[in-house]
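Novice: Okay, sequence plus prediction incoming.
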Amino acid sequence: MFGLIGKKLSHSFSKKYFTEKFQKLNLSPKEGYMYELFELDKIEEFENLIRENPILKGLNVTIPYKKSIIPFLDKLDPVAQRIEAVNTIKIEKDGTKIGYNTDYIGFKSSLEKFLYQKSKTGFKETALILGTGGAAQAVKIALEDLNIKFDFVSSSINQIQDNFTYQTLPYSEIDITNYKLIINTTPLGMYPNIDDFPPLSEENYSKIDANYFLYDLVYNPEETAFLTKGKNKGAKIINGLEMLHGQAEAAADIWGI
């Protein structure tokens, strides 16, 4: 049995994805191949969940528990340790709970493909990461491992966190001519608020041209207002769907499916 833990899971991608995957592989519910949604009002309920469901072999973790789940685990994969966030748990036969971060895997593989397909000579520019939340940390580590320089920007200069060593500026003070890869890690523009977009200045948006790469981790809608602004100026764009599929497949590999 597998599942997803989070606070609000009504719009979960994971249950449909894994249920269909089990069907394609002819893995039946009778054999225990089920994927369930477990809404937890608080992370402390995790221990009861594990106790009440001894057949659980793996879990995905979503907002707001990617960080707060860590004290409840026995081990962390080295990448999850660096990111300080977990979105996949493997439960061994002896009950050992190991935390992984497959957001990193999904993002890194999709970004490499995106940049290589659109820029055969490789990417030597600096990236700008919009947002400083949990997803931004996975993006940060992936960029480090790809040797891509980056800066962060958030809505408030007060959002600097101890585990980062970077300069954080208000959106309005950024000059995007210094950044040819712009990655939105915030939920701005996500359904149903599809008219929202990161508050870079209109002057900045006007500077975007065919030399820019825009990556939005949001995948619903397929093309966010942020991506539309870039596409209209000739930029190369990608949404978060490939990353989502990549992180799900990486979780399946960890679980041995």
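Specialist: Perfect, thanks for sending it.
Novice: C-alpha only now, for contacts and for neighbours.
Specialist: Noted.
Novice: Check the gap between the nearest residue to Ile63 once chain neighbours are set aside and Leu40 for me.
Specialist: Closest residue to Ile63 apart from its sequence neighbours, by CA to CA, 6 or more residues apart in numbering: Gly6 at 5.6 Å. Using CA to CA, to the nearest Å, we find Gly6 at a distance of 6 Å from Leu40.
Novice: now do Thr185
Specialist: Taken as CA to CA, the span from Thr185 to Leu40 is 24 Å.
Novice: Check Leu4 too.
Specialist: Leu4 is 10 Å from Leu40, by CA to CA.
Novice: who's more crowded, those two?
Specialist: Taking other CA atoms under 10 Å, Leu4 and Leu40 do not tie; Leu4 has more neighbours (23 against 17).
Novice: The more buried one - that's part of a helix, no?
Specialist: No - counting by DSSP: H, G, I helix; E, B strand; the rest coil, Leu4 is not found in a helix; it is strand.
Novice: name the helices or strands packed onto the helix or strand hosting Tyr215?
Specialist: When elements are assigned from DSSP states H and E, Tyr215 belongs to strand 213-216. Contacts defined by 3 or more CA pairs under 8 Å, 6 or more residues apart in numbering; DSSP states H and E place strand 213-216 against strand 181-184, helix 225-231, strand 236-238.
Novice: Second structure for comparison follows:
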Amino acid sequence: MKTFGLIGKKLTHSFSQKYFTDKFERLKLAEHQYVNFELSSIEELPELIKSQRPTGLNVTIPYKEEVIQFVDQLSQEASEVNAVNTLKINYLSDDIEIIGHNTDVFGFRQSIKPFFEGRHEKALILGTGGASKAVEYVLKKLGVEVTLVSRQPKQGQLSYEEINEYVIKFHQMIVNTTPVGMYPHSDEKVDISYDALTNGHLLIDLIYNPEETQFLKEGKARGAKTLNGLSMLHQQAEKAWEIWNE
């Protein structure tokens, strides 16, 4: 049996297992399985790899940055982003080699193509975790001026209290990379001045469960274009599959 899987702290929200299980059935890969591995600490990863011997792993909240300490080699994008969401694991004669990749970059870039317009020259990114780093990387490559928003802002970042109507007006793209509003806490939303949103705004939420978060509902109610994270999930998953099979 060839094992693939997802590592994270809580995985009840994730669609990855179903996505790959359906894919394996469709391709008639009966000897393949995709397993959710909930880790209370990233320190459990070496033992997981030793006991389960997976060929590849996806990495989600909150381990996209912490996992780097266990990686032997980083792809160029993972190195530049400083976050990893895909591991390719090679079993050598007397050692195990772990290569870290970032397919969030590919997934986000592909998912926003139909929505990205010239007026989206300034963006707010809500959150500063591993997913945020991939989004920032892509947007800067597209020439977008990016401002990060954090509960504990560092120099050059904004706090949520500072996201007033004026800031919203001058940032036509807002991307939520935090888990706020994710199942099972679907009634929650990030605290910003939603009344300042217009039909010129594009709101992107990397969450895909629920399909429409409160964040996106607030935007849609004011005429903004909205995009959830499902397309990004599919795109990054296919990129991971390509990497695992190289």
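Specialist: Looks like it came in fine. Just so you know, these numbers come straight off a predicted model, no measurement behind them.
Novice: picking up where we left off before, quick one: the strand holding Tyr215 of structure 1 aligns where in structure 2?
Specialist: Counting by TM-score structural alignment, strand 213-216 of structure 1 falls onto residues 202-205 of structure 2.
Novice: buried set for that stretch?
Specialist: Within stretch 202-205 of structure 2, the residues that qualify as buried are 202-205, counting by 16 or more other CA atoms under 10 Å.
Novice: Now it on structure 1. Mean distance?
Specialist: In the superposition with structure 1, the average deviation recorded for stretch 202-205 of structure 2 is 0.8 Å (mean CA distance after the TM-score superposition for structure 1).
Novice: Using TSV, please lay out the helices and strands packed on strand 213-216 of structure 1 together with mean neighbour count and distance to Gly95 of structure 1.
Specialist: Listed next are those as TSV, based on neighbours: other CA atoms under 10 Å; distance: least, CA to CA, whole Å:
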stretch	mean neighbour count	distance to Gly95 of structure 1
strand 181-184	23	37
helix 225-231	21	44
strand 236-238	22	39
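Novice: could those be laid out in TSV, adding distance to Leu27 of structure 1?
Specialist: TSV is the format used below for these (distance: least, CA to CA, whole Å):
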stretch	distance to Leu27 of structure 1
strand 181-184	37
helix 225-231	38
strand 236-238	33
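Novice: quick one, which of those is nearest to Lys21 of structure 1?
Specialist: Closest to Lys21 of structure 1 of those is strand 236-238 (CA to CA; 24.2 Å).
Novice: helices or strands up against that closest one?
Specialist: strand 213-216, helix 225-231.
Novice: In structure 2, what range does the last one match?
Specialist: Residues 214-220 of structure 2 are where helix 225-231 of structure 1 lands when matched by TM-score structural alignment.
Novice: Now tell me what touches that stretch from outside.
Specialist: Residues from elsewhere that reach stretch 214-220 of structure 2 (CA atoms under 8 Å, 6 or more residues apart in numbering): 181, 186-190, 194, 197-198, 203-205, 225-228.
Novice: Those residues: which two are farthest apart?
Specialist: It's Ser186 and Thr198 that sit farthest apart of the contacts of stretch 214-220 of structure 2, by CA to CA, at 23.4 Å.
Novice: Just the helices from structure 2, written as ranges.
Specialist: Secondary structure of structure 2 by DSSP state H: the helices cover 16-26, 45-52, 76-81, 104-112, 130-141, 165-169, 214-221, 230-244.
Novice: picking that back up, which one of the contacts of stretch 214-220 of structure 2 sits closest to Glu212 of structure 2?
Specialist: The nearest one, if we look at the contacts of stretch 214-220 of structure 2 relative to Glu212 of structure 2 and count by CA to CA, is Asn228, at 6.9 Å.
Novice: Near the closest one, how many residues? Count them for me, please.
Specialist: Counted with other CA under 10 Å, Asn228 of structure 2 comes out at 22.
Novice: Would you mind telling me which of the helices and strands packed on strand 213-216 of structure 1 is nearest Ser119 of structure 1?
Specialist: Among these, strand 236-238 comes nearest to Ser119 of structure 1, with 10.0 Å by CA to CA.
Novice: After superposing, tell me the mean distance of the closest one to structure 2.
Specialist: Its aligned residues in structure 2 lie a mean 0.7 Å from strand 236-238 of structure 1 after superposition (mean CA distance after the TM-score superposition for structure 1).
Novice: contacting residues for Val180 of structure 2?
Specialist: Counting by CA under 8 Å, 6+ apart, Val180 of structure 2 makes contact with 188-190.
Novice: try 6 Å
Specialist: Counting by CA atoms under 6 Å, 6 or more residues apart in numbering, Val180 of structure 2 makes contact with Lys189.
Novice: Which position in structure 1 pairs with it?
Specialist: In structure 1, Val180 of structure 2 lines up with Leu188, judged by TM-score structural alignment.
Novice: and the gap between the closest residue to Ile98 of structure 1 other than its chain neighbours and Glu92 of structure 1?
Specialist: Spatial nearest neighbour of Ile98 of structure 1, chain neighbours left out: Lys75 (4.7 Å); criterion: CA to CA, 6+ apart. According to CA to CA, Lys75 of structure 1 stands 11 Å off from Glu92 of structure 1.
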